[in-house]
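Visitor: Using only what follows, build the 3D model:
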Amino acid sequence: MRVLVTTNAAVDHFLPLAPTVAALVADGHDVRVGCPESFAPFVRRTGFDPWPCRETAASTPAPPAPPAEERQARLMWAVTRGWPADCRGWVDSLLEQAAAWEPHLVIVEPVEHAGRVVASALGAPLVVHGWGFALPVGVDEIAAEGIRDVYDAVSTTPSGPVLVVDMGPASVQAANAAPARRYRYRPFSVPDQPVPPAEAERRRVLVTLGTYAHADAAALMRAAADAALQAGADVLVVAGHQDRLAGDPFPSEVVVLSWVDMVAAMQSCDLVVHHGGAGTSWTALSCGTPAAVLPLAGEQFRNAQILATAGAAAVCPSRDHDGLASAITSALNEPRLAARAAAIARDNQALPDTADRVGDLVSIGNSSAVEAT
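Guide: Below is the predicted model of the structure:
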């Protein structure tokens, strides 16, 4: 079976799909990961075959984003206008390659739309593969309308998915989450630098703010590391992006690594201070590790609230040193956060695993292959 998986150029968007890709490959299927050519090196680094797609300047850019302080409006812009519009620059290249290859199944991450256009144009069944936090009901339809001209250019119309899959227990979802068939979240990590052992008799705090560039990330990571030190913790910082290493050096007591096996790192920690990205959030939850969340942008504020409502994380109320120190100290000393994170990890383990998810996908793809013969 030929399976096309598509992703935007974002690590946190792709890694939740990686266990599914790996299982399909192990099952003997021909899987290609379509992505902007700038993201192809990371796909190769994870061990998969990318389809690098030429990127061109979009003739119709996304509408301007609302002010950052208008968080709900900014979230809806990101998932219905910002990320979907990114497909304009590479959809033609993806369609050219896919038309020659004729995939039996197209799998897309929640805000990637080049793959959706291709599935509609080629008549291939479409599956939307979530990150762990389902987006609000109606997002897909609004997003499709925003890029209607892209569909018109290839003489097709938006078609809905035959299946929406997502990971993690339904109890850790927003009230307005779109429905999905739920499976176990199985984290996927790209090993790099080894995780040093924690100092004896000191609780460890891991600080990471994801992999996407952000102007405030470097200063916030230093403030969070300082705050964790003040709380008496052994502190491990995982940069994730080179912009985090700009500016003043971290305190000498802090271990700073550019990239690690995040699963191993989180399993060694008592608390994770993170940005609320879906992949990072669910990796921590699957390890049973509580969090203090410092959201930076987009859906991260919504994710942070979901985690807090689920009882597995505290949301940092402010970004100044005292506010961070208070939040991190409270989170470290709140046993209910750890207990709830452990309970969610158990609930996650009880869900159908990757093999079940792949079985459902193969059934859809095989039906498509039979129809094509």
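
Visitor: all contacts plus neighbour counts: C-alpha atoms, from now on.
Guide: OK.

Visitor: Please enumerate the strands of the stretch 1-150 of the chain.
Guide: 2-6, 30-36, 50-53, 105-108, 126-129 (DSSP state E, counting those that start in this stretch).

Visitor: tilt between the first one and strand 30-36?
Guide: So the one you mean is strand 2-6. 20 degrees (axes from the mean of the first three to the mean of the last three Cα atoms, to 10 degrees).

Visitor: So what touches strand 2-6?
Guide: Applying Cα atoms under 8 Å, 6 or more residues apart in numbering, the contact partners of strand 2-6 are 21, 29-35, 98, 102-109, 112, 114-115, 365.

Visitor: List the buried residues in it.
Guide: Within strand 2-6, the residues that count as buried by 16 or more other Cα atoms under 10 Å are 2-6.

Visitor: just to revisit the earlier point, just the buried ones from the contacts of strand 2-6?
Guide: Taking 16+ other Cα under 10 Å as the criterion, what is buried in those is 21, 31-35, 98, 102-109, 112, 114-115, 365.

Visitor: Before we compare anything, build this one as well:
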Amino acid sequence: MRVLISSIAAHGHTYPLLPFAIAAREAGHEVTYAIAPSFHPLVERLGFRPVAAGGEIREAFGQVWAQSGKDPRDRFSTPPNEVMAMAGRVFGEVLPRRTAADLAPVLAELRPDVVVHEAGDLGAGLAAKVAGIRGLCHGFGRVAGGKMLARAGDHVGGLAAELGLDPAVVAGPGLGDPFLDVCPRSLQDPAFLAAFTPDRAPRVPLRSVPFAEPAPLPAWVGEPGPPLVYLTLGTAFAEGSVLRTAIDGLGRLPARVLVAAGPMIDAALVDDLPDTVRVEQWVPQADVLPHAALVVHHGGSGTTLGALASGVPQLLLPQCADQFDNAGAVLAVGAGRRLLPGEATPDAVAEVASSLLNDPEPRAAAGVVAREIAGMPSPAEVVAALLV
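Guide: The predicted model follows:
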């Protein structure tokens, strides 16, 4: 079977799809990956043929921010509802318009049997419908981060009409296609779950498998010693002052602290570190998580689900986008704590992190969710069921 998989060129949108893509290839299917050029090197390293589709997410956000008359540097102080409104335009209009146009000739030439489109990549799903090709929608996390997707839906109907589609047909989660949901039911938004009525395409549970590009772990990570605390603010919205605050707080603990600065913060600029803290530009997160006693992070979908899959408690420092919803979901199941903007000081970080390291209840709650995730169908099982 010829399979085209498409996602937005961002780590949080692409990494969740790669285990499914790898499973499809291992099952003998011919897999092509559609994504903006910045991610082609990754796709090629994994052995997939890339095709260019869609714009760069930062450029799309820059365009919408500029049209709003706001300074992008104010993104952390802009009210969340305004950020979500702008994100709705990015994911419901700017990016899908470009992706649908780019994929039209690709689909005409390749004629895949199925298009697997990531939940934020609505343009690929629309292009598949225009071409009369079966679509599957692959989630990347909790869909009440679906506030963003719901805002995108406010715009995508107009684009669907321009493409000759009935807007009613593409309404709802996943443009009406079967939805491969990597979020365990206990964390998923109840309103999203309720949308899957008998008259619409199904929600298909799919185990979240943390993905990491192959890279060596610092040798000391797996060595005996004080508990390991892993700190990351992700790849999209990291703020240097928040990272510094977290480092200053965690450096007071009797723990080893591994910091992944990511692409938004230059690790070389994070200096004057406590002796127990080590900063790396990039680490293979999926390989780090099983060693961690605590994960301190921004609340991105991949890190949230990855920590839960490893049964690790979390301290969340949400800043924007779907991070607040993810943090609230972790709190609701008792698997971690949260410090909102304005609450996160070095003292508060140290106090809450110490509590999480010493309190067995959050770890037990995380373990319950880890077992739920482990019981979900694997990518190989879902590939065998759906790619027929």
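
Visitor: picking that back up, I'd like the strands of the stretch 1-150 of the first structure written out as JSON lines, with distance to Ile147 of the first structure added.
Guide: Formatted as JSON lines, the strands of the stretch 1-150 of the first structure follow (distance: least, Cα to Cα, whole Å):
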{"stretch": "strand 2-6", "distance to Ile147 of the first structure": "17"}
{"stretch": "strand 30-36", "distance to Ile147 of the first structure": "18"}
{"stretch": "strand 50-53", "distance to Ile147 of the first structure": "19"}
{"stretch": "strand 105-108", "distance to Ile147 of the first structure": "16"}
{"stretch": "strand 126-129", "distance to Ile147 of the first structure": "17"}
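
Visitor: To Ala213 of the first structure, which of those strands lies closest?
Guide: The closest of the strands of the stretch 1-150 of the first structure to Ala213 of the first structure is strand 30-36. By Cα to Cα, the value is 16.9 Å.

Visitor: post-alignment, the closest one versus the second structure, mean distance?
Guide: Average distance, strand 30-36 of the first structure versus aligned residues of the second structure after superposition (mean Cα distance after the TM-score superposition for the first structure): 1.4 Å.

Visitor: Helices of the stretch 151-300 of the second structure, start to end?
Guide: 190-194, 240-250, 285-288 (DSSP state H, counting those that start in this stretch).

Visitor: if we can go back for a sec, and the buried residues of strand 2-6 of the first structure, which is closest to Arg319 of the first structure?
Guide: For the buried residues of strand 2-6 of the first structure, the nearest to Arg319 of the first structure is Thr6 (35.1 Å; Cα to Cα).

Visitor: Which of the helices of the stretch 151-300 of the second structure sits closest to Ala212 of the second structure?
Guide: Checking these against Ala212 of the second structure by Cα to Cα gives helix 285-288 as the closest, at 5.3 Å.

Visitor: so how far does the closest one sit from its counterpart in the first structure?
Guide: After superposition onto the first structure, the mean distance of helix 285-288 of the second structure to its aligned counterpart is 1.5 Å, using mean Cα distance after the TM-score superposition for the first structure.

Visitor: In the first structure, what range does that helix match?
Guide: Per TM-score structural alignment, the counterpart of helix 285-288 of the second structure in the first structure is residues 262-265.

Visitor: Is it correct that Val106 of the first structure is in contact with Ala119?
Guide: Yes. Between Val106 of the first structure and Ala119 there is a contact under Cα atoms under 8 Å: 6.2 Å.

Visitor: what sits in contact with each of these two?
Guide: Joint contacts of Val106 of the first structure and Ala119 (Cα under 8 Å, 6+ apart) are 125-126.

Visitor: And Met167 of the first structure, how far from Ala68 of the first structure?
Guide: Here Met167 of the first structure is placed at a distance of 29 Å from Ala68 of the first structure (Cα to Cα, to the nearest Å).

Visitor: So for those two, which residue has more residues nearby?
Guide: The neighbour comparison of Met167 of the first structure against Ala68 (other Cα atoms under 10 Å) goes to Met167, with 27 against 13.

Visitor: what's near enough to touch that one?
Guide: Residues counted as contacts of Met167 of the first structure (Cα under 8 Å, 6+ apart) are 130-133, 182-185.

Visitor: Skip the chain neighbours and tell me the closest residue to the equivalent of Leu253 of the second structure over in the first structure.
Guide: Aligning on TM-score structural alignment places Leu253 of the second structure opposite Ala231 in the first structure. Beyond its immediate neighbours in the sequence, the residue positioned closest to Ala231 of the first structure (Cα to Cα, 6 or more residues apart in numbering) is Thr329, lying 5.3 Å away.

Visitor: Please identify the helix or strand for that neighbour.
Guide: helix 321-332 (DSSP states H and E).

Visitor: what's whatever helix or strand comes next after that helix aligned against in the second structure?
Guide: On the C-terminal side of helix 321-332 of the first structure, the closest following helix or strand by DSSP H and E is helix 335-349. Alignment of helix 335-349 of the first structure against the second structure: residues 360-374, by TM-score structural alignment.

Visitor: for stretch 183-196 of the first structure, same thing?
Guide: Mapped onto the second structure using TM-score structural alignment, stretch 183-196 of the first structure covers residues 206-219.

Visitor: Tell me which residues of the matching stretch come out buried.
Guide: 206-211.

Visitor: and Ala385 of the second structure, how far is that from Phe140 of the second structure?
Guide: Where Phe140 of the second structure is concerned, Ala385 of the second structure sits at a distance of 20 Å (Cα to Cα).

Visitor: got the contact list for the equivalent of Met221 of the first structure over in the second structure?
Guide: Under the alignment (TM-score structural alignment), Met221 of the first structure maps onto Leu243 of the second structure. Neighbouring residues of Leu243 of the second structure by Cα under 8 Å, 6+ apart: 232-233.
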